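*Asks:* Sequence first, predicted model second:
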Amino acid sequence: MDPVLCGLAVNAALPSALVDRLTAVADVGIAADLAYRADLSHAQALELASRVEESAVWLAYAGRLTVADVDPVAQPRVALALLDEGAGSPEWARLLAADPVAERREKLAACSALPPDVVETLAADSDVRIVAELALWTTPEVAARLAGHPHAEVRRAVAANEATPPAVLAALLTGEGLPPARWCLVCDREKIPFVHVPQCSQRDCDLLPGASCDGSHESTLHDMQQMALRNPATPTEAVVSFVDHPSLLLRWALAARPDLPSQVCGQLAVDPHPGVRADLAANPAIDDALIRVLAGDRDHDVRRRLAHNPHVPLDVLTHLAGAAKIGATLLPRIAAASPDEVKELAQSPNPAARMLLAQRRDLPPAIRDALVADPDAKVVKSIAPHPGLSEAQLRAMLDRHRVRVVAKVAVNPDATPALLEDLARHEPSVQKAFREVARHRNATAPVLLACLADHQARPIAARHPALPPPVIVELLTDPDRQVVEAAAANPSLPLAVMSDLVPQL
């Protein structure tokens, strides 16, 4: 793919006449960018679809093609894309339901709002993959009927469908009220008993490692139970008995459910596997007492996930902040803190707690300014990108903490051109700061020229509209393809140069 033409294809300043010329020479890569241009006209979309076959599917998903533009016989993939978007014709669905290519029928089965007769055709398909795909996306009525399908793979898909009626999901978990499944993907092709080893030597084998069947379709049944446990529509009373199941994966699936009774949560809190406890720790269903128990868990990931729980008390979160290595992220509990809680956090003697608060971008000016003057560099790094800070405040941060805050100061939306220039020339240099300066809206030509010297910032700077046009043109011959493509995508690239770069019709 030509990086210059790929860049021009996404250049927002490319005139319509040049889009026409670029369409005429487009390959698959260029067409992929042209198809999603906001200013692409219907006529241009039709021309692109006729020249690059693959682009028709992208254009259909982008809403640039209509039913009148597509021949479902000649363009079945495009017709499926429109059906998938709910914009196709019912007649297309009937045509494709009888398509000899199984992959197309499978794609059709995933589409919504299919005509009832098409649903019936797909439900009776001889290929279980098509029926399973239908079961995964279909309506409650059809899902309930397919729950009794003789193939276990179809039942597994029904268990994952959130539209499946709760009573049916409960039956899939227990097996009560349903006839036994007769087949699964394992016994379809192998003599049972059979266990698929990870080192399978068959090149065309698509069975998952560990897939097994001794006549009870046990691996598919296990997967079906896992899907049902993860399905929010499955009734609570149907899932609680899995709390002490010998399968780790089933207990793990249970731990994330937000409807668990406190007794079940308590049992999962002492599960021997830290992954189960970690998912439980992030679960909004756990109460204050259990949160405090999990705050003392020996596993780091359990404590880290607990910090992300929206209901964690502030005193627990403050304790976790220093020990769980949460990092620079806005936690849900911090985002929801009340004005009084914000004041409490701002005055915390624990710098990790103040750092978490500083991740908010809506702080009252007085609290924001107090955090700006914080003696701890981690707190200052967190508050540095906060909007509304003056140049004097940002420079004071640099004077106190120097290299530790340079990159974060560069992120601040109100950083002035003069400050950005100083950041780009800071000694010692901070590589991440170059990248932040290069994408900053206030970056000026001198700043961007300095950023071009950094390998990672160079492609970012090459795309910035404040870069001088002669420099953009020079970058079109850069040895780095990323830089070339970025320069070609720069809206400040002179129109005459764009015209010269696009081949004549």
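*Replies:* Noted; the coordinates are in hand.
*Asks:* Could you use CA atoms for every contact and neighbour count after this?
*Replies:* Fine.
*Asks:* Tell me where this structure has strands.
*Replies:* For the chain, the strands defined by DSSP state E cover 194-195, 212-213.
*Asks:* Looking at those strands, spot the one closest to I291.
*Replies:* strand 212-213 (38.8 Å; C-alpha to C-alpha).
*Asks:* if we can go back for a sec, same list, the strands of the chain, but as JSON lines with mean neighbour count and distance to A407 please.
*Replies:* Output for those, formatted as JSON lines (neighbours: other C-alpha atoms under 10 Å; distance: least, C-alpha to C-alpha, whole Å):
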{"stretch": "strand 194-195", "mean neighbour count": "16", "distance to A407": "54"}
{"stretch": "strand 212-213", "mean neighbour count": "24", "distance to A407": "53"}
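*Asks:* for comparison:
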Amino acid sequence: MPSLLHAVAGNPALPPELLGRLFARLPDTDEELACALAERTDLDPGQVRQLAERCEGAALRLAGNGLLHAGDVDPLTLPHPALTLLEQGRGEPAWVRLLARSPDAYLRQRLASYDGLPEEAGELLAVDEDTDVVAELAINTTRPGLLARLAAHPVPKVRRWAAANEAAPAELLTALLDDPEVPVREQAAGNPATPGAAAARLVADHMMVRQALATHPGLPAETYHRLAEDDIPWVRSNLAQNPGIDATPMNRLSGDDGYGVRRSLAHHPRVPLDVLARIAPVTKIGATLLPRIAAADAAELVALAGSPEPKVRALVAERRDLPAELRDRLIADPDVRVAKSVAPHPGLDNARLSALVDRFGHGVATAVATNPGTSAALLERLAALRPLAGKALRTIAAHPNASPAALAACLASPDPRTTWAAAANPALPVAVMAELASA
């Protein structure tokens, strides 16, 4: 991982004097410093040019941040930043022909995904000596004639990515379902633009083909029912998230203990709430807002919050727009899993957050530190807890309300991710920035 000097270089609160000191070090240090400085948004035109001349990596970041302009770029010496400007609509159209003839295969591969690719450049890339370039063109082009040629390419990899292109005509995708290569049929089977009735005929094909087929949102109902009985758990897991399935396969999959099946079903946007309540206690879902919970109405949320299962109540607690009454009910929940889910809610004051720490200690430290309203004093208290998980300290290090005392504790951590976050925090005292910048 880069040194703390690079973290300080990107700190938005770095004083101009220290910033100038870091620019003075550019000729004698590695390119990582230039790249770190290029992430800043307060650079003047002279500093932008200095960084762009230092290395292409810095120029690429400057282009991505909107600080580098077409007049500052020679596409022959800075081809990747030039392509970034083209992708943003700020480059010179004439650059495309130059880049299409670049000796850099990765650059040509990037160019093949460019939305504004002229026909002439597309024809050049279609016969590129590097099949990765041609394959990238196959998945991105919207020209039917070119797609038809690429779908008949002798290299299976190219046909595979043509089969994955959602702009491909239905008749072309239907033809690719009969390709002799499994990877090609796999992509065609899962492409939502492939006619569902045609794709369904691959229901007994190779395992990889069936896995892709199980993601297709437009298959006949009987095909989904058959896939729900497939011997391969990854097929059933893919099916469990498919937005096209109805209640019958969902109920079948709710009792499936195959790897990841129930977890996938939990993420289905239309999973019935009774099914979700049934699988949540026996499924590792994690701290995430499920689509069906996000769409639940007020009455459904109240019903779920009254579940005897803490994991179900915790799912409701992931909502950040809960009515105050329901939110406060969940804050008082006796289970730490619910507390961890509700603690990041932006409507909580520090008295309630402190009360959670009083009850659960380090068990809610990361969750409380995630709350944008957590005060400096409470963050200091969290940083002093022992034992404290590394994730909690990293969260404190990045918090906008972190105090100098809390950041000092983070800088003393053996975890470089924590010290990096602390060094990049705008609340870091200038004296500490100066010390790190001199290292």
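*Replies:* It's in. Just so we're clear, the structure is a prediction, and the values are computed from it rather than from any experiment.
*Asks:* quick revisit: with distance to Q225 of structure 1 added, can I get the strands of structure 1 in TSV?
*Replies:* TSV is the format used below for the strands of structure 1 (distance: least, C-alpha to C-alpha, whole Å):
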stretch	distance to Q225 of structure 1
strand 194-195	19
strand 212-213	15
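*Asks:* Relative to D315 of structure 1, which of the ones you listed is closest?
*Replies:* strand 212-213 (48.7 Å).
*Asks:* Am I right that V312 of structure 2 is in contact with I279?
*Replies:* No - judged on C-alpha atoms under 8 Å, V312 of structure 2 makes no contact with I279 at a distance of 9.2 Å.
*Asks:* re earlier: relative to H245 of structure 1, which of the strands of structure 1 is closest?
*Replies:* That would be strand 212-213 among those, by C-alpha to C-alpha, at 19.2 Å.
*Asks:* Show me what the closest one packs onto, helices and strands only.
*Replies:* Contacts defined by 3 or more C-alpha pairs under 8 Å, 6 or more residues apart in numbering; DSSP states H and E place strand 212-213 of structure 1 against strand 194-195, helix 218-230.
*Asks:* okay if I get the ones you listed as JSON lines plus distance to N412 of structure 1?
*Replies:* Output for those, formatted as JSON lines (distance: least, C-alpha to C-alpha, whole Å):
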{"stretch": "strand 194-195", "distance to N412 of structure 1": "57"}
{"stretch": "helix 218-230", "distance to N412 of structure 1": "41"}
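*Asks:* Go through these and name the closest to S112 of structure 1.
*Replies:* helix 218-230 (20.8 Å).
*Asks:* What lies in contact with the closest one?
*Replies:* Helix 218-230 of structure 1 is contacted by residues 152-153, 155-157, 159-160, 169-170, 172-173, 184, 210-213, 234, 239, 249-250, 253-254, 256-257 when judged by C-alpha atoms under 8 Å, 6 or more residues apart in numbering.
*Asks:* Quick one, which of those are buried?
*Replies:* For the contacts of helix 218-230 of structure 1, a burial check counting by 16 or more other C-alpha atoms under 10 Å picks out 152-153, 155-157, 159-160, 169-170, 172-173, 184, 211-213, 234, 239, 249-250, 253-254, 256-257.
*Asks:* so where is stretch 256-265 of structure 1 in structure 2?
*Replies:* Stretch 256-265 of structure 1 corresponds to residues 215-224 in structure 2, going by TM-score structural alignment.
*Asks:* which parts of that stretch are buried?
*Replies:* 215-219, 223-224.
*Asks:* Would you mind finding the most buried of the helices and strands packed on strand 212-213 of structure 1?
*Replies:* Of these, the one with the most neighbours on average (mean count of other C-alpha atoms under 10 Å) is helix 218-230, at a mean of 23.
*Asks:* and the alignment partner in structure 1 of A94 of structure 2, how far is that from K107 of structure 1?
*Replies:* Alignment note: A94 of structure 2 maps to E91 in structure 1; criterion TM-score structural alignment. As for E91 of structure 1, its distance to K107 of structure 1 is 16 Å (criterion: C-alpha to C-alpha, to the nearest Å).
*Asks:* So for those two, which residue has more residues nearby?
*Replies:* It is K107, of E91 of structure 1 and K107, that has more neighbours when counted by other C-alpha atoms under 10 Å, with 19 against 12.
*Asks:* just the helices in the stretch 1-150 of structure 2 please.
*Replies:* Under the criterion DSSP state H, counting those that start in this stretch, the stretch 1-150 of structure 2 contains helices at 4-9, 16-24, 31-37, 45-54, 56-64, 79-87, 95-100, 105-111, 119-126, 131-140, 144-151.
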